[in-house]
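A.B. asks: Sequence and predicted structure below; questions after.
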Amino acid sequence: MSSSPATRRMSASQRIIVDITDWNRFLFAGKPISGVHRITLGLLRAWKKLGLPFEIIRHDPETNRHKIISHRFIEEDFSEPIHIGGGRIEYSYNKYVQRRTRYFTELAKAKLRRFVKKKEVVHEDFIEGNYEPQADDLLYFCGAGWDAPETMHAAHKWKAQHPGFRFVVLVHDFIPLINKVYRNRLGTRQFRRWFRDAARSADEFICISDNTQADFMLHWRRCGGQGVPRCRVVTNPHEFLSVSDTRNQPMSNGELSAETFLANRNRRYLLTVGTLSSHKNLERLLSAWNTLNFFRDPEADLVIVGDNDPRDVRSLSPIRRNVFLFQKPPDDILKLLYMNAFCSIFPSLYEGWGLPVGESLWFGKVCLCSKSSSIPEVGQDMCPYFDPYSTEEILLALTNALFEKDYIPSYEKRIDRGRMKSWATYGSEIHTALLKMT
């Protein structure tokens, strides 16, 4: 898909502000960024490459101010923990998660600590100063809003102070509100509180798929939305995004690293990218794989990439000789795992988009896909589909892929990069959509 130019130019006073406050929870905890944050990072890198103007801000818990972040920040290697400021900062409590009494207690303690210090702490690494909202600013939040109550509250205040100020929110999915696939009551409460705030504060919404937009309209009234919401769809890119360089430490599978596996493999393998969280459905995939191994040798390995506890995977897969787990391979190794796979498989029960499906197709590899939610929007007619709730259908998909000679080649012929979206195209589409909202 070719990049489309922005239909309007920004005036000198207009600014697009992207908030990354939700990154605090990961960066301050010493964790690498998640899939949602990869979308934000890919967008910002695309805008920078395209030469489009934007500013980055995030809430600083130490000073209780939103800070402007240097564009240098998005060029960092995000496979390792990065602290935006000069030192390790305590992350404030999330009012969407904590009980109100505890939240206000911790908030009072934080204010007392700031008062005792009697001066603002300045962190010099990537911070360029305080963010001062202006009347023509457009604040775009495209990350995990449920991890950024400070920004949701600030946006509501800035809109009241500046009548021309606009707030746009990207909605990824409604998985926490779907009881059939999500089993974390605390996560459901956190998401619902965030969406109620978003419904009250945001001027417009962007959804990442038609399926997410349908869910948005369904839950809008249930979560306190008033009137008819302004909501449009801009689908995610297919292109693989590398956020990190090769790390020195090996990605362990016992004594085996992903690099060693690739160098010494002597037969084909299927790749699946995901975790053991309930909606990713790896349990059914492993059950189908175990059944296949019981009846015949698949003459292939199953490679699982994701932040999973090896003990949990072993408990679900008694046949371990052809199941390999690599927890957090660097992106250049993950790219090689995609490129050298026989095919991939994605059994998820529910997705807002389905990044691994698009990434697999981007490298010319067929993905055996769940037919649930938005996933067919990603794979289109380039992928075979199955019912993710049926272990039998997953087993049939595996059997067809591994033992039907012409099955995978017939789908490989359908893969066409011209029908896929690059990060440059995605960046241009989002920028154009935001300009139409100003």
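C.D. replies: Yes, it's here.
A.B. asks: switch to C-alpha atoms for all contacts and neighbour counts from now on
C.D. replies: Noted.
A.B. asks: Quick check: Ile206 is in a strand.
C.D. replies: Yes - per DSSP: H, G, I helix; E, B strand; the rest coil, Ile206 lies within a strand segment.
A.B. asks: Got another one to weigh against that:
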Amino acid sequence: MLWIDITDLLDYLGQHSRPSGIQRVVSELARTLVECAPERTRFVRRFAGPYDFETVSWRDMEVLFAEASERTVSRQVVQAAPFSPAGTGPFIPPQGLFALIREAVNMQASVFRHLNRLGENLTGRFRRAFRQSSLHSQNSLPHSASGLLLSEQARPGDVFLVPGSPWNFADYARTVRWLRDSRRMTFGLLIHDMIPVFNPEWCDRGVIANFTIWHRTVLPLADHVFTTSAATARDVQKYARQERMSLLSEPAPIGIGAPLPRSAPASDRPTRLPPPDSYVLFVSTLEARKNHIQMVRVWRRLMEERGAAHVPTLVFAGRVGWLVQDLMQQLDGMNWLDGKIRHIASPTDRELASLYDGCLFTVFPSLAEGWGLPVSESLASGKPCLASGTTAIPEAGGSFARYFDPDNAGDIFRIISETLDDPQALVAWKDRIRRTYRPPQWQDCAHRILERTGCSQP
């Protein structure tokens, strides 16, 4: 049996309106693992201490994913940039305060639930055993009930997989040792990137500390190490050498699929989106590493040299993240280049698909990535992508994307100008993508995990 820890995914969706990169990967991978091995895939969440995990019904997860995919967000809420007053310590924006309050309530609820479990009597055990027997008769494990204890469900030889980012649990190494030593299970880990280790300047200090401590204690215990890309696999090996750490498993790249739903008919295009063929699209959380500031400089130069009427709108699609206070203040100060830059905050899946469908092309100038999901999504939508040529991004774009140096505004300006100046070549590029590009499939990613862990169904 493959047990998948989705604690951090549920926590994230409880605190944010829409899933971001890692959460989208985890949700799509979870969905595909169920499709590929329905009788061997189960999900769990942590509810209290390092040994306290309970099952989560796949049906419950499907409902949650569906709600999150179409949940709309107020622009006023997500576009406000957090400001940290000097000398007052770390600033927590209002939405962060609500998240902390919610987390405190959840923690208290978890404590009470844990006490109830400790005091569980024979009647409760009989009731759960009866429910388990009933579920077994249905012969459909992915639809089993939530709330069963992992300690009573798992068997020796089962596999426990962490596909997300539970780095806030500093005691996770205790969980892994309990799984391996007491439950006789094997432990698998999917690493999306090593950016907080090798590029800490682009990360929040808390993330750097949590990420570093977590991987230093957990990675040496992993029986199976998966990565999203070959570039990330090399970074994991580099980190292991740097820490003089012996890995139990050679990092195995699984790739990333292109989880893009079919768009609605043009007549149903969401009203808050710009008209088709009037804009260039940049899909990403707004944070320093994604390099939005470079695109602002390029767009301002395009307007100076060509005139606003001859420059398409640049659309930023994503929520506001960290380390972009200066960027947001500059954009407000320049009136978002008089409307030539627009922000579509936290687009729904339907809006995102429509944005891809209607754009001239996409840009992705990120300074470092573990894969580059927007590049794959752009190509899967039949739209050309001009992207950074660094880290794992060329693995996502292959020969179908065109690359630039993300640190060189002149290089970005040149490639974008050439693309705008030759509309016939752009049409031919789109046609080539639509005829010959084969999007990476989530089924391939799932099969690599199932085969490596021995959980493939006969």
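C.D. replies: Happy to help now that I have it. Since this is a predicted model, take the numbers as computed values, not measurements.
A.B. asks: Which stretches in the stretch 1-150 of structure 2 count as strands?
C.D. replies: With DSSP state E, counting those that start in this stretch as the criterion, the stretch 1-150 of structure 2 has strands at 2-5, 41-46, 53-56.
A.B. asks: Give me the helices and strands touching the first one, please.
C.D. replies: What that stands for is strand 2-5 of structure 2. Packing partners of strand 2-5 of structure 2 (3 or more CA pairs under 8 Å, 6 or more residues apart in numbering; DSSP states H and E): strand 41-46, strand 159-162.
A.B. asks: give me the stretch of structure 1 that the last one matches.
C.D. replies: Read it as strand 159-162 of structure 2. Across structure 1, the stretch matching strand 159-162 of structure 2 (TM-score structural alignment) is residues 138-141.
A.B. asks: in the superposed pair, what's the mean gap between that stretch and structure 2?
C.D. replies: Compared with structure 2 after fitting, stretch 138-141 of structure 1 deviates on average by 0.7 Å (mean CA distance after the TM-score superposition for structure 1).
A.B. asks: coming back round to it: right, so of the strands of the stretch 1-150 of structure 2, which gets closest to Ala240 of structure 2?
C.D. replies: Set against Ala240 of structure 2 and scored by CA to CA, the strands of the stretch 1-150 of structure 2 come closest in strand 2-5, at 23.9 Å.
A.B. asks: Residue range in structure 1 corresponding to the closest one, please.
C.D. replies: Counting by TM-score structural alignment, strand 2-5 of structure 2 corresponds to 16-19 in structure 1.
A.B. asks: average distance between the matching stretch and structure 2?
C.D. replies: Stretch 16-19 of structure 1, aligned to structure 2 and superposed, deviates on average by 0.7 Å (mean CA distance after the TM-score superposition for structure 1).
A.B. asks: Cys142 is in contact with Asp22 of structure 1, correct?
C.D. replies: No - Asp22 of structure 1 lies out of contact with Cys142 (CA atoms under 8 Å); the separation is 9.6 Å.
A.B. asks: what's the counterpart of Glu359 of structure 1 in structure 2?
C.D. replies: Looks like Glu359 of structure 1 aligns to Glu377 there (TM-score structural alignment).
A.B. asks: Isn't its match up against Pro259?
C.D. replies: Yes - because the distance of 7.1 Å satisfies CA under 8 Å, Glu377 of structure 2 is recorded as touching Pro259.
A.B. asks: Between these two, which has more neighbouring residues?
C.D. replies: Taking neighbours as other CA atoms under 10 Å, Glu377 of structure 2 and Pro259 compare with Glu377 leading, 26 against 21.
A.B. asks: Quick one: residues contacting the nearest residue to that one once chain neighbours are set aside.
C.D. replies: Nearest residue to Glu377 of structure 2 in three dimensions, chain neighbours excluded: Ala258, at 5.3 Å (CA to CA, 6 or more residues apart in numbering). Contacts for Ala258 of structure 2 (CA atoms under 8 Å, 6 or more residues apart in numbering) come out as Leu373, Ser376, Glu377, Ala380, Pro439, Pro440, Gln441, Trp442.
A.B. asks: now with 7 Å?
C.D. replies: Applying CA atoms under 7 Å, 6 or more residues apart in numbering to Ala258 of structure 2 gives the contacts Ser376, Glu377, Ala380, Pro439, Pro440, Gln441.
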